[in-house]
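[1] Quick one: sequence plus predicted model below, questions after.
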Amino acid sequence: MKTLKIIGLFLFLAGFVQVNAQEVTDYDLQNFARSYRFTVLLNNEAQREMQKEIEKEGLTIEKYQLIQESKHPEATLVPDLPEKDFEKFEKLQPKIKEIQADLEKEVLKVYADNDLDKQKYRAIAERVKQDYLLQAKMEKILAGMR
């Protein structure tokens, strides 16, 4: 019985290591790098658009973030801001969510255009984060795209 447990543990660990050691091909890394580059650009554009909407409503980014943090379920403090700021925040939410939804659609299209999906993109991102050689390769790919 003890031998079966040891064999089972060994097989589990071997499978775990195999999944984590999954190779990232040059093709996948190229596609990931292209997707990464475009998603950063799309995200920056969406951030600028959200900032413009926040300022157009008469809030500062700092006030918006304070109110947003206070809406978190674990938040204990409510910022000492006028009620009008909270009303502005609520009025802004549909527009902010629309910008975020548009961003998500665009990002998924970028993934698809580069033969990736969200899950594969995240898996490659995790591997790159953990592997200095992949990081160096990716930096080289990104430098070539400029």
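    Ah, there it is. Numbering: from 1, shown residues only.
[2] C-alpha from now on. contacts and neighbour counts both.
    Fine.
[3] Just give the number of residues close to the closest residue to Q51 other than its chain neighbours.
    Sequence neighbours aside, I61 is the residue nearest to Q51 in space, at 6.9 Å (criterion: CA to CA, 6 or more residues apart in numbering). I61 has 14 neighbours, counted by other CA atoms under 10 Å.
[4] Pasting the second one now:
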Amino acid sequence: MSGEAGSTSGRAGAERRRLAATVAGAADAVVSVLAAHPMRGSAPYPAGDVLAVLLGQQRILLEAVDGWEGPLAVTADGRPEPLAGELALFMSYLQLSCVLYRGLSDIPASMRADAARHLSTIHLAARRLRDRARRAARAA
């Protein structure tokens, strides 16, 4: 392997680790806000506060993706990048919630069951993505 190819590969690995750290941080923020605000029966839900965090983290992730040069779904050597698929799915969950619950200070009774499922799914996806991204950020 030439020195240039090795340094290119090293830079790509460092960039992927930085992206993974950004993803882990965003997912962790979502995990934290959803853990702090579980939806319980008919109790008031701070939808505006929760959605502000979800939207903020979605923006951070979108900036990270937009700033990435080259393909995200495959590594430099052409292997599938598992983090990319989970990241795309997670970002779609965030977008869904940001659209459905936009402008609400509480979740109306007619939407609570679906909202509880959505938020539970986002919480699970965030934990999985955070853990995978943390492992990727530590990878050598």
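    Looks like it arrived, so ask away. All figures in this text were calculated on a predicted structure; none of them were measured in a lab.
[5] After superposition, what's the TM-score here?
    Here the TM-score for the pair of chains, by TM-score structural alignment, normalised by the length of structure 2, is 0.28; 65 aligned residues with a CA RMSD of 4.5 Å.
[6] The residue nearest to Q51 of structure 1 contacts E53, doesn't it?
    No. The pair I61 of structure 1 / E53 is not scored as a contact, 10.2 Å apart, by CA atoms under 8 Å.
[7] host element of T8 of structure 2?
    helix 3-36 (DSSP states H and E).
[8] roughly how far apart are K105 of structure 1 and E49 of structure 1?
    Distance of K105 of structure 1 to E49 of structure 1, computed by CA to CA, to the nearest Å: 16 Å.
[9] More neighbours: which of these two?
    E49 (14 against 11).
[10] Next, count neighbours for the nearest residue to that one once chain neighbours are set aside.
    Closest residue to E49 of structure 1 apart from its sequence neighbours, by CA to CA, 6+ apart: I99 at 7.7 Å. If you count neighbours by other CA under 10 Å, I99 of structure 1 ends up with 16.
[11] Check the one 4 residues further on too.
    Using other CA under 10 Å as the criterion, L103 of structure 1 is surrounded by 18 other residues.
[12] The helix or strand hosting it: which residues count as buried?
    Per DSSP H and E: L103 of structure 1 is located in helix 83-113. Buried residues in helix 83-113 of structure 1, counted by 16 or more other CA atoms under 10 Å: 85-86, 89, 92, 96, 99-100, 103, 106-108, 110-111.
[13] Likewise for stretch 26-33 of structure 1?
    Here stretch 26-33 of structure 1 shows 28-33 as buried, counting by 16+ other CA under 10 Å.
[14] what does stretch 11-30 of structure 1 give?
    Going by neighbour count (16+ other CA under 10 Å), the buried part of stretch 11-30 of structure 1 is 28-30.
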